[in-house]
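Predicted model and sequence follow; I will ask about them next.
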Amino acid sequence: MAGPIGMMIQHDLRDWAQRQTQCHDYLLHGSKILKDCWWQLNCDLVLKNPPEFDIEKAVRLNIFYLFIEKTWMLQQLVLAVPLYLIGGISWLVWGVSVRIVISVGGHWLIGYFAHNKGDKTWEVEGAAVQGHNIKVAGLLSMGEAWHNNHHAYPGSAMLGLYKDEPDPGWWVLNALHNLRIVKNIKLPKQLPLRSELVAISDNIDTRVERVPEDCEIAKFIRKGS
């Protein structure tokens, strides 16, 4: 898809466009599924007057991020070379090419449905695009399918905001936070209030919110170190 900076720019462009009162079909997943698939997986969007994004220095000048940005395609060699040496061309095709097609295609598919169908806990008034939660894909998508929550709190590191919303991505972040590898995690309660955000679910007051927790694996690692 891109390196970390390229993905940040792609995401910010989509996020900016979807918050406007009108949004092009390309950026809102508003076309029929086959057309949207072709657009998203094969085409680039070129704007005459694109918005400007001022990426903070801590990111755009970070040596590690810049290295990943410049080498993100070459990083496949870390997996491709041993797969080829162990199992030949078939292992290479299945372990790299097929894996990438399935993961990138699956990411697009979740995005398509998450912007068109599914449950909603929140609505963002005035936004051309609303996110939807796709319950059956919460685990498989590493939490990405809780997209209504993401539209409500785009700055939150947690996507599955309630106990009944499995979020493997958050489980990993929570463990890394316990190990003090990840810091400054932002959660909904730490974000500025949004006057345009409206709760529309009837049972929102009865659901149990997810909060940062102690991680048993992290405890075990800390004790052993």
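Great, that's in hand.

can we go C-alpha only for contacts and neighbour counts from here?
Fine.

which ones are touching the closest residue to residue 3 other than its chain neighbours?
Of all residues not flanking residue 3 in the chain, residue 69 sits nearest, at 4.2 Å (CA to CA, 6 or more residues apart in numbering). Neighbouring residues of residue 69 by CA atoms under 8 Å, 6 or more residues apart in numbering: 2-6.

Now for those residues: which two are most distant?
Greatest spacing in those, by CA to CA: 2 and 5 (7.7 Å).

how close does the residue nearest the centre of the chain sit to residue 115?
By CA atoms, centre = their mean, the chain has its centre lying nearest to residue 144, at 5.3 Å. According to CA to CA, to the nearest Å, residue 144 and residue 115 sit 12 Å apart.

swap in residue 179?
Counting by CA to CA, the gap from residue 179 to residue 115 is 35 Å.

These two: which is more packed in?
Using other CA atoms under 10 Å as the criterion, residue 179 and residue 115 rank with residue 115 on top: 21 against 17.

ok, which stretches of the chain are strands?
122-124, 197-199 (DSSP state E).

just to revisit the earlier point, now for the residue nearest to the centre of the chain: which residues touch it?
Counting by CA under 8 Å, 6+ apart, residue 144 has contacts 110, 138, 159, 167.

try it again with 7 Å
138, 159 (CA atoms under 7 Å, 6 or more residues apart in numbering).

Pull out the buried residues from stretch 24-31.
Within stretch 24-31, the residues that qualify as buried are 26-30, counting by 16 or more other CA atoms under 10 Å.

Pasting the second one now:
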Amino acid sequence: MMAPVLRVDGSAADPCMGSVRVDWPKALWNTGMLIGTILAVAVANWQSILLFIVLTYASLLIGHSVGMHRMMIHRSFKAPLWLARSLIYVGTLVGVSGPSGIIRIHDTRDWAQRQRACHDFFAHRCSLLVDLFWNLFCRFEFVHAPRITIEPDIAEDPFYRFLDTTWRLHQLPIALLLYWAGGWPFVLWGICARVFVSSTGHWTITYFCHTSQRDLAKGRWLVKDAGIQAANIPGFGLITYGECWHNNHHAFPESARIGLDEGQADPGWWIINGLAKCGLAYDIGAPRAAASRSDLVERAES
């Protein structure tokens, strides 16, 4: 079993105290992508839409779910450095943030949700439109923030530090290539629509899989003392790369496989398993043994 990843020191932090503020760089970036998406609809053709579907699915699956989420954040498997950097680079091209930024976003939210109580910003108790606005255009400003320490192999790696400071600019060479291949329809669908839908799609999974007070919250596992529980959303495994099995993931974040039960499609795991068969993924994490599950309560699926 792989060692748990412990980056957050919340001993002096309060997950309830703080306020939601407009994050202007984030807001301008996502507004620009939204405007580009609206323009994309006006110039749409079947080639640009097909390009959008392929690039969006592939970058989220390979870069975000496999590279950033399962490998970089949760350390649920390892890969050779060249491959790890490639996966994280594709994850950067998704257009949400650089490597360290993704870790901070994820770990802050995960820490807050595992407390007995947290602010609505992390709990997703507000309406869909309010929560969408908060997540695409705002940040949470703590009164007492948790301290996050990112591992040196990420924080001190020159390539990852370069991505952290330039992550938005990496859309430009892709845009030039797409313009050469198909003009403005390819640019608008391959960059703007892809980035905006990727950001919105990332939020959608977050919203619907972390709403324990709603009827959608189904799952086998209850995490003790966590104010916000996670849901499995049946039927969406393929379209969410396996990330919709979020009840499993909250229970076993160390597992490279998220779709743990029969019938739970998990394309992210299929990629990792394929890499392992090629000798390109190793130290693959699995759910911890029953004797180490004192933090969990098993319950019947509703």
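Looks like it came in fine. No experiment lies behind these values; they were computed from the predicted model shown.

Apart from its neighbours in sequence, what residue is nearest residue 100 of the second structure?
Closest to residue 100 of the second structure by CA to CA, 6+ apart is residue 164, at 6.4 Å.

mind checking what residue 147 of the second structure lines up with in the first structure?
Matched to the first structure by TM-score structural alignment, residue 147 of the second structure sits across from residue 52.

Give me the distance between that match and residue 13 of the first structure.
Following CA to CA, the distance that separates residue 52 of the first structure from residue 13 of the first structure is 9 Å.

Likewise for residue 126 of the first structure?
18 Å.

How many residues are close by the residue in the first structure that residue 98 of the second structure lines up against?
Counting by TM-score structural alignment, residue 98 of the second structure lines up with residue 3 in the first structure. By the criterion of other CA under 10 Å, residue 3 of the first structure has 16 neighbours.

Kindly report the same for residue 70 of the first structure.
14.

before we move on, back to that, residue 52 and residue 13 of the first structure: which has the busier surroundings?
residue 13 (16 against 9).

What lines up with that one in the second structure?
By TM-score structural alignment, residue 13 of the first structure lines up with residue 108.

And residue 97 of the first structure, by the same measure?
That one, residue 97 of the first structure, aligns with residue 192 by TM-score structural alignment.

Might you report the residue contacts of that match?
Here residue 192 of the second structure is in contact with 33-34, 36-37 (CA under 7 Å, 6+ apart).

Report the separation between it and residue 29 of the second structure.
Applying CA to CA to residue 192 of the second structure and residue 29 of the second structure gives a distance of 10 Å.

How about residue 302 of the second structure?
In terms of CA to CA, residue 302 of the second structure sits 40 Å off from residue 29 of the second structure.

And residue 276 of the second structure, by the same measure?
For residue 276 of the second structure, the distance to residue 29 of the second structure - CA to CA - is 37 Å.

same thing with residue 82 of the second structure?
Distance from residue 82 of the second structure to residue 29 of the second structure, by CA to CA: 29 Å.

With neighbour numbers in mind, choose between these two.
Set residue 82 of the second structure next to residue 29 and count neighbours by other CA under 10 Å: residue 29 wins out with 18 against 8.

quick check: longest helix of the second structure.
helix 24-42 (DSSP state H).

Any buried residues in it, and which?
Buried, per 16+ other CA under 10 Å, within helix 24-42 of the second structure: 26-27, 29-31, 33-34, 36-37, 39-40.

Would you mind pulling the contact partners of it?
By CA under 7 Å, 6+ apart, helix 24-42 of the second structure touches 136-138, 185, 188-189, 192-193, 195-196.

let's see 6 Å
137, 188-189, 192-193, 196 (CA atoms under 6 Å, 6 or more residues apart in numbering).

Residue 83 of the first structure maps to what in the second structure?
Checking TM-score structural alignment: residue 83 of the first structure goes with residue 178.

tell me the contacts of that match?
Here residue 178 of the second structure is in contact with 186-187 (CA under 6 Å, 6+ apart).

Just confirm residue 47 of the second structure is within a strand.
No: using DSSP: H, G, I helix; E, B strand; the rest coil, the secondary structure at residue 47 of the second structure is helix, not a strand.

Could you tell me the end-to-end distance of stretch 151-160 of the first structure?
Span of stretch 151-160 of the first structure from end to end, CA to CA: 12 Å.

now do stretch 37-52 of the first structure
27 Å.

Identify each buried residue in it, please.
Quick answer for stretch 37-52 of the first structure (16+ other CA under 10 Å): 37, 39-40.

And these, which is closest to residue 153 of the first structure?
Nearest member of the buried residues of stretch 37-52 of the first structure to residue 153 of the first structure, counting by CA to CA, is residue 40, at 24.1 Å.

Now check the closest one against the second structure: what is it aligned to?
Looks like residue 40 of the first structure aligns to residue 135 there (TM-score structural alignment).

want to try JSON lines for the contacts of helix 24-42 of the second structure, with distance to residue 262 of the second structure as columns?
Converted to JSON lines, the contacts of helix 24-42 of the second structure look like this (distance: CA to CA, whole Å):
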{"residue": "137", "distance to residue 262 of the second structure": "38"}
{"residue": "188", "distance to residue 262 of the second structure": "39"}
{"residue": "189", "distance to residue 262 of the second structure": "36"}
{"residue": "192", "distance to residue 262 of the second structure": "37"}
{"residue": "193", "distance to residue 262 of the second structure": "34"}
{"residue": "196", "distance to residue 262 of the second structure": "33"}
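
So what does residue 241 of the second structure match up with in the first structure?
Aligned partner of residue 241 of the second structure by TM-score structural alignment: residue 142.

Go ahead and confirm its match touches residue 166.
No: counting by CA atoms under 6 Å, residue 142 of the first structure does not reach residue 166; the two are 8.3 Å apart.

of those two, who's got more company?
residue 166 (23 against 18).
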